[in-house]
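A.B. asks: Build me a model:
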Amino acid sequence: MKFSTFAYAWPLTATVLHCLAAGGKSIQNQPMLQLSSDPTMHFDLLSPFSLAIAGGADIGPILGVAKDIEAGDIESFTQQFYKLANETKAQAEDPDNSYDAINVRDTWFSASTYYRKAANYIIGNWDDPRLPQTWAEQTAAFDKGLAGMTIPGERVRIPAAKGNFTVEAVWYAASENKQVKAPTLIVGNGFDAAQEDSFHVYCVPALARGWNCITYEGPGQPTVRRNQSIGFIPEWELVLTPVVDYLLQEKSDIVDVNKLALLGNSMGGYLAARAAAFEPRLSALLLIDGMWDFSLLFFGGLPKSVVAIFNAGNYTDFDREVISLRKSENVTTEIAWGINQGLWAFKTRSPSDMLKQAQKYRVKEFISTIDIPVFVAEGEFDGWLEGQAQLVTDAIGDKATLHKFTGVAGYHCHVSAGQELARVMFAWLKKTLG
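C.D. replies: Below is the predicted model of the structure:
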């Protein structure tokens, strides 16, 4: 099947938001080997590496895909990852491999990752049948991986008390000992990444350190947007509070209420901060990375002449210009994908409506009310969020700790530097919560 007419797309996944060219930093000046001459595809090849250290992918197959993908060819990217996903699924189903339950589990997890990667660029066409197909495949594969865990992960659906939606979550217990209450990490992603990615990046290291973990998705995020057809809402406490209720009501025997930490990844830096400002039962907050104003990501990527049309209130002209830009063969990858994903996630066909919604995702009005310890991360090469983490830290004041990741760990959400990220954030949690 063909994609829509959009020439390029840029997946700002939970671990992959920053474009190498952002902030005026050329590919030649980057601190690591580039896996594709297309900077967008380089990042999309880095993101599964982030999962590989925690059983969510295998390095050799990703390098094989990188070799066969034609730089800038989104159909090539999709087909190669879908092929790899199907091959990996077949390996998981091979009865000759069934004796090795651990390896089969991780093979299912890897297949799930590759299906998600195959879905990166199809968001621009809401009617593309691959949109639900790849998601069904990734979910089924991930669930088989969950079932193979020593303590199986548990999908739960938590009705929101306010708002017509249900929170999609996955619960992971650190121990089967019902007599021990453990610290618990709540993990939320952002603009487009899946909670299945969060498991490998955050939950595996949390479980290894004796932490329970729960991932969740709300309106606008992958599963809720697909299954419930609901776009983003800025009042994220309506999403997070039901999750906390669930933990304290359904898991009270194994959750230490004095060690309940919330983590927000990527756009989740806004979402988690918003939730923490209105949820008093949290003990600590981690923003990976700090976000001051989500709408700046859109305004910073559009031509100034187009932004001026929006600022003048000429929304019909703005919509026409942005749709034309999105379809242009000369548009940059990150702009085209950002528009596509924004329209999808905010559930609107109007770029001006999308931007008006995005302008509601600013922390200025509530950030100073957060009254718990806060870890704020920042990436040296995160050109899209440059300076925002410092603004967040300054507004929170003495309760905030800013950590700047540099070098190869310095990209948005510290993609492919999972060991360093986990080492730093869990050291801070240990120091902060004991």
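
A.B. asks: hey, let's count contacts and neighbours off CA atoms from now on
C.D. replies: Fine.

A.B. asks: where along the stretch 151-300 of the chain do the strands fall?
C.D. replies: 154-159, 166-172, 182-188, 212-217, 255-265, 284-288 (DSSP state E, counting those that start in this stretch).

A.B. asks: do the stretch 301-434 of the chain as well
C.D. replies: Taking DSSP E, counting those that start in this stretch as the criterion, the stretch 301-434 of the chain carries its strands at 374-379, 400-405.

A.B. asks: this one as well, want them side by side:
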Amino acid sequence: MIAFDGPGQGSVLLDQGIVFRPDWENVVGPVLDHVLELPGVDPARIALMGWSFGGYTAPRAATAEHRLAACVSDSGPYDLLGALRARIPRPLTRNLPHGTVLTRPVLAAALRSVLRRPSAGWSLRRNLWVHGVDDPLELLGVLADYTLAGREHLIRCPTFVCRTAGDDLTAAAPTFAARLTCPSRYVEFGPADGVTGHCEMTGRAVFHREVFDWLDEVLA
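C.D. replies: The predicted model follows:
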């Protein structure tokens, strides 16, 4: 198994100042070039797994990087702006990401208010940082590029999609799974499995059992 920091993550963000980008196939491609040079790697059995935001970046990479034998999208957003839209009062969501003459100043004021909150504003402040923007309204325009809608048919490798019941960030995961044209499996974990929270936080072992059993079948 190999793990790496991509743009907007870990040392790439902290030490190099490189922020997130939506076209993750251009991140995974060079990683695969390196992996394929390592001893003992079977080029026909390479799987890509991403969780949380990686649940978007992994399948996004699979839309164009066809050297993958399998892809796992664990608790990722199908459409990032859509996930954020669900958290904004409905009257302010008209014509997002740009808004209207009436909604834009109100939305800007609401987002600045959230930004100032010590705890509630943490996610928004972090998103500004990792995407390299200063203005919350500018962030909405950036997030519009992070979507799998209309690209599902480009994924060729078998794909595992999962979420935990009640996780609002991943509410559209069933839609994403249903629109895949490749072999796929969709799993929704919940209290009956002893699993709650984003990315199966109270039951990662349950997730691991499910996904690695699936990978055993796919990569056999």
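
A.B. asks: Got a TM-score for the two of them?
C.D. replies: After superposition, the two chains reach a TM-score (TM-score structural alignment, normalised by the length of the second structure) of 0.89; 215 aligned residues with a CA RMSD of 2.1 Å.

A.B. asks: Can you lay out the strands of the stretch 151-300 of the first structure as TSV showing mean neighbour count and distance to residue 362 of the first structure?
C.D. replies: Output for these, formatted as TSV (neighbours: other CA atoms under 10 Å; distance: least, CA to CA, whole Å):
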stretch	mean neighbour count	distance to residue 362 of the first structure
strand 154-159	16	26
strand 166-172	21	22
strand 182-188	25	17
strand 212-217	26	20
strand 255-265	23	15
strand 284-288	27	14
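
A.B. asks: Including distance to residue 118 of the first structure, could those strands go into CSV?
C.D. replies: Below are the strands of the stretch 151-300 of the first structure laid out as CSV (distance: least, CA to CA, whole Å):
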stretch, distance to residue 118 of the first structure
strand 154-159, 23
strand 166-172, 22
strand 182-188, 22
strand 212-217, 20
strand 255-265, 21
strand 284-288, 25
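
A.B. asks: To residue 309 of the first structure, which of these lies closest?
C.D. replies: Nearest of the strands of the stretch 151-300 of the first structure to residue 309 of the first structure, taken as CA to CA: strand 255-265 at 31.8 Å.

A.B. asks: what's the average distance of the closest one to the second structure?
C.D. replies: When the second structure is overlaid, strand 255-265 of the first structure sits 0.7 Å from its aligned residues on average, using mean CA distance after the TM-score superposition for the first structure.

A.B. asks: can you name the residues of the second structure that that strand overlays?
C.D. replies: Mapping strand 255-265 of the first structure onto the second structure (TM-score structural alignment) gives residues 41-51.

A.B. asks: next one: stretch 89-96 of the first structure
C.D. replies: Going by TM-score structural alignment: stretch 89-96 of the first structure matches no residues.

A.B. asks: now stretch 274-284 of the first structure
C.D. replies: With TM-score structural alignment as the criterion, stretch 274-284 of the first structure aligns to 60-70.

A.B. asks: on that earlier part again, what's the closest of the strands of the stretch 151-300 of the first structure to residue 325 of the first structure?
C.D. replies: Of all these, strand 255-265 comes closest under CA to CA, at 28.9 Å.

A.B. asks: follow-up on the earlier one: got a markdown table for the strands of the stretch 301-434 of the first structure, with mean neighbour count and distance to residue 45 of the first structure too?
C.D. replies: A markdown table is the format used below for the strands of the stretch 301-434 of the first structure (neighbours: other CA under 10 Å; distance: least, CA to CA, whole Å):
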| stretch | mean neighbour count | distance to residue 45 of the first structure |
| --- | --- | --- |
| strand 374-379 | 26 | 19 |
| strand 400-405 | 18 | 20 |
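
A.B. asks: Dump those into TSV; add distance to residue 229 of the first structure as well.
C.D. replies: Below are the strands of the stretch 301-434 of the first structure laid out as TSV (distance: least, CA to CA, whole Å):
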stretch	distance to residue 229 of the first structure
strand 374-379	32
strand 400-405	36
